[in-house]
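*Asks:* Fold the following and give me the result.
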Amino acid sequence: MDAITRITRRSFLARTATIAGGAGLTLAGGHFSSANAASPVPGDLQPDSPIAKNWENPLHMIATIESNVADSLGAPSCLERHKIYCLLLMKLIHRFWNGNKYGPFGTYPQRNKQIEYKHNSYTRYKGDLYAGPNLTIWDRYLGHNIAAMAVDRNGEIIDFEFNHNELFRSSSEHAEARLVRRLFDLTEIFDHWKTPRTSFKGLRDKARELDLTDITIYTSLESCAQCSGMMSLARVKEVVFLQFDPGAYRIGNIMYNLARKTAKSTSMSPLPIPADRVGIKYFTQLNDSYQRFLSTPPQTFFTSSDHKIKKSTDSITSFLCTDEAMDIFKKGGDEIAVMELEHPNVACSPGGWTNQMCLDHAKCFFEYADIQGFRGSPHKL
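*Replies:* Predicted coordinates for the structure are as follows:
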């Protein structure tokens, strides 16, 4: 290492150590370690606020949610209701499956089941697997096969959305973010899938309320910082997710622990619930499958038809284009058709729908989404 490199590295580490010092970290031998003396709680924080109470806690405590936090998960009937909507979300994702991350032409070695047809010079991959004579085959990439769905406290589905980063050439068009914006659009209109007018505090002839405190969002992938923040601002009650996202860094857990609702604060971050907590076996299957995807020797994910472009990636969005991921979502989606309820006549909330009503409603919603489910339009309806 030459003198200039050593000076530059030392300067960088010194600056970084100064920044890290404000976070209770020190630099020892070029590595960060926890400071022995805890930093005092800043004076602008309320002493009884969640962030003040967690100020001296190690990261693993702040990034972990106690297993007994979600009271509703203790009721078997509520677990069953969550399971209904998780399986429906899997069915919706498989229905609109599109793994064409780099377009429908070229070669995707891990997507042989999704080939539409082959020619000597090129291969074309399916977009909408179930497109019929009355439906459109979408050549445009719909978005990593990541979707989110909102359900009210009674069990009625409000709407759902897809990730559309590629379609809008934006890294912020995540499913949950688009869904929250869509829900607020729905406060200004009436449509077939609006909540019954008597559902919210007995108000009649009114649009939806402007906060989502009684809404559960089901999403296929653990929420990122952007989406967790938007759901927090919207006062979403809870978010159930089908797979961990290493790139989310447990930010949903951290926000929940540090922005939990208190007697003096109306701020609230949604409670993140891994789907295995509600009995979804596909949660483990998706996570294990992604780990296998990461552990296999590096291989080309995509090659263009002219062989000029090659893409190798281990991203989770690439995994969610593969045949293996598609098969898992298909199994989950197929399960809802043969689902036998253990608590068909039980409702999870006073005056809410029974689980049998929720299951019937979920099947009916899929029929609607089968025709009207494309969600690539701009946010305003």
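*Asks:* For the rest of this, base every contact and every neighbour count on C-alpha atoms.
*Replies:* Will do.
*Asks:* Sticking with Ile217, tell me its helix or strand.
*Replies:* Taking DSSP states H and E as the criterion, Ile217 maps to strand 216-219.
*Asks:* surely Ser223 meets Tyr249?
*Replies:* No - between Ser223 and Tyr249 there is no contact under CA atoms under 8 Å: 9.5 Å.
*Asks:* between these two, which one's more packed in?
*Replies:* Using other CA atoms under 10 Å, the more surrounded residue of Ser223 and Tyr249 is Ser223, with 29 against 15.
*Asks:* how about the strands of the stretch 151-300 of the chain, start to end?
*Replies:* Assigned strands in the stretch 151-300 of the chain, in chain order: 157-162, 216-219, 238-241, 271-274 (criterion: DSSP state E, counting those that start in this stretch).
*Asks:* quick one on the thing from earlier: and the strand holding Ile217, how far out from the chain middle?
*Replies:* Strand 216-219 sits 8 Å away from the centroid of its parent chain (CA atoms, centre = their mean, to the nearest Å).
*Asks:* Does anything pack onto that strand? Which helices or strands?
*Replies:* helix 76-95, strand 147-151, helix 175-186, strand 238-241 (3 or more CA pairs under 8 Å, 6 or more residues apart in numbering; DSSP states H and E).
*Asks:* what's the closest of these to Asp360?
*Replies:* helix 76-95 (9.9 Å; CA to CA).
*Asks:* The structure of the following sequence is requested for comparison with the preceding one:
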Amino acid sequence: MTKLDEYLKRPVSELVADSPRLVSQEEKERHNIYSLLLMSMVAFNWNSNKRSVDDSQKPSHSKDYGSNLLLSTSEKPVPRGKFLKGDYLGHNIAAFAVDRDGSVIDFDFNHNEIFNSSTQHAEARLLNRVFSLNQIYDSWNVGPPPKDTSSSYGQLLQGVTIYTSLESCAQCSGIMTLGNAKEVIYLQEDPGQYKIGNIMFRLTESNDPHRKSLAPRPIPANTFGFNYYSVLSEKFGEYKNATGNSSITSFLCTEAAFLVFLEAENEFYDLANSGLKFPDWKAKLINGSESRLSNKGVLEECLGFYKYFAEKGRRGTPH
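*Replies:* Alright, predicted model coming up:
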């Protein structure tokens, strides 16, 4: 009996439910660092205009909820957001990949509007980029070639975690499945995706102790107590009620959304000064060994990557 046959006899709620997973306090801290980095990257490259550099094209409903322009509802200029106006670089949705040792591989953003295509999502672009980098043994943190360069493309993403700011669609869930990514952690729920990641994970589950499912395990950020997950859902609900617009990408161009990402960016900065509760903890790998980076090493990695991103890794370029 296939998994599909099995679930045809069970409630749909079981198929779409989040997969239960126990997360230790040490691991929660680790996920928190990566998640704050991702939100900081989005805040840094924030775009207030959804469609183009022409601010006159803001949605007609913007007067009911405050303008689509971030500066219009503030007496003083908003302090962050590199592209608040005049330089359109795509939707405010980003993703990056982390290898099994805890190192950030690279990032990408959604660029649907730039390429006039509905397929240019952050996760899809990211995976294509990771495969390309593997061909030339390159990374943002240039160092010696990896010891093992013989892995095929089908094995490249085994053990890799994808962090994305918005729940993945069917296309990106499929691409991550084909790439054998380990898991995908998303920082905001997208009701328009109908839990497709959960469905794919459940329908491809196996008894293999080393590979629980062919699809990556979708992990909502509230699983590890990431407060901004619920805050973004709350703000999106307020936006829908006030405007009648259920477009999550429109919401992600508002000042209300930007201020949430800005708060996360400030928290990310504070981590460098406040320190960690579990600095020496390392993640356990499937083979029983530990990741190379401790939580302290992860924080240093993320701070270094953010500096690279802000100074050299301009979104929409080969960075």
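*Asks:* compared with structure 2, how much does the strand holding Ile217 of structure 1 deviate?
*Replies:* Compared with structure 2 after fitting, strand 216-219 of structure 1 deviates on average by 0.5 Å (mean CA distance after the TM-score superposition for structure 1).
*Asks:* In structure 2, what range does that strand match?
*Replies:* Using TM-score structural alignment, strand 216-219 of structure 1 lines up with residues 161-164 of structure 2.
*Asks:* thinking again about what came up before, deepest-packed of the strands of the stretch 151-300 of structure 1, please.
*Replies:* strand 216-219 (a mean of 26; mean count of other CA atoms under 10 Å).
*Asks:* quick one: the helices in the stretch 1-150 of structure 1?
*Replies:* 3-21, 50-53, 59-62, 76-95 (DSSP state H, counting those that start in this stretch).
*Asks:* buried ones in the second one?
*Replies:* Looking back up the chat, that one is helix 50-53 of structure 1. Using 16 or more other CA atoms under 10 Å as the test for burial, helix 50-53 of structure 1 gives Pro50, Ile51, Ala52.
*Asks:* Pick the one among these closest to Thr198 of structure 1.
*Replies:* Closest approach to Thr198 of structure 1 among the buried residues of helix 50-53 of structure 1 (CA to CA): Pro50, at 34.7 Å.
*Asks:* if I look at the closest one, how far off is Phe302 of structure 1?
*Replies:* With distances taken as CA to CA, to the nearest Å, Pro50 of structure 1 is found 46 Å from Phe302 of structure 1.
*Asks:* cool, and Ala248 of structure 1?
*Replies:* From Ala248 of structure 1 over to Phe302 of structure 1 (counting by CA to CA), the distance is 25 Å.
*Asks:* can you redo the helices of the stretch 1-150 of structure 1 as TSV with distance to Pro109 of structure 1?
*Replies:* Putting those into TSV (distance: least, CA to CA, whole Å) gives the following:
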stretch	distance to Pro109 of structure 1
helix 3-21	42
helix 50-53	47
helix 59-62	38
helix 76-95	20
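*Asks:* Pick the most buried one from these.
*Replies:* Ranked by mean neighbours (mean count of other CA under 10 Å), the helices of the stretch 1-150 of structure 1 are led by helix 76-95, with a mean of 23.
*Asks:* Onto which residues of structure 2 does that one map?
*Replies:* Helix 76-95 of structure 1 maps onto residues 25-44 of structure 2, going by TM-score structural alignment.
*Asks:* From Leu127 of structure 2, how far out is the aligned partner of Phe190 of structure 1 in structure 2?
*Replies:* Correspondence of Phe190 of structure 1 to structure 2, assessed by TM-score structural alignment: Tyr137. According to CA to CA, Tyr137 of structure 2 stands 15 Å off from Leu127 of structure 2.
*Asks:* The two: which is more packed in?
*Replies:* Leu127 (24 against 15).
*Asks:* Identify the residue of structure 1 aligned to the more buried one.
*Replies:* Aligned partner of Leu127 of structure 2 by TM-score structural alignment: Val180.
*Asks:* re earlier: what lies in contact with the match of strand 216-219 of structure 1?
*Replies:* Applying CA atoms under 8 Å, 6 or more residues apart in numbering, the contact partners of stretch 161-164 of structure 2 are 34-35, 38, 93-100, 122-123, 181-187.
*Asks:* let's go with 6 Å and repeat that
*Replies:* Stretch 161-164 of structure 2 is contacted by residues Ala94, Ala95, Phe96, Ala97, Val98, Lys182, Glu183, Val184, Ile185, Tyr186 when judged by CA atoms under 6 Å, 6 or more residues apart in numbering.
*Asks:* re earlier: what about the residue nearest to the match of Phe190 of structure 1 when sequence neighbours are not counted, how many residues nearby?
*Replies:* Excluding the flanking residues, the one nearest Tyr137 of structure 2 by CA to CA, 6 or more residues apart in numbering is Pro145, at 5.7 Å. Look at Pro145 of structure 2: counted by other CA under 10 Å, it has 12 neighbours.
*Asks:* of all the strands of the stretch 151-300 of structure 1, which lies closest to Lys206 of structure 1?
*Replies:* strand 157-162 (15.4 Å).
*Asks:* And Leu142 of structure 1, what's its match in structure 2?
*Replies:* By TM-score structural alignment, Leu142 of structure 1 lines up with Leu89.
*Asks:* Ok, Cys364 of structure 1 next?
*Replies:* Aligning on TM-score structural alignment places Cys364 of structure 1 opposite Gly304 in structure 2.
*Asks:* Whichever strand or helix holds its match: average distance to aligned residues in structure 1?
*Replies:* Using DSSP H and E, Gly304 of structure 2 maps to helix 295-311. By mean CA distance after the TM-score superposition for structure 1, the fitted helix 295-311 of structure 2 averages 0.5 Å away from its aligned residues in structure 1.
*Asks:* From Ile158 of structure 1, how far out is the spatially closest residue to Asp334 of structure 1 that is not a sequence neighbour?
*Replies:* Spatial nearest neighbour of Asp334 of structure 1, chain neighbours left out: Lys91 (6.9 Å); criterion: CA to CA, 6+ apart. For Lys91 of structure 1, the distance to Ile158 of structure 1 (CA to CA) stands at 17 Å.
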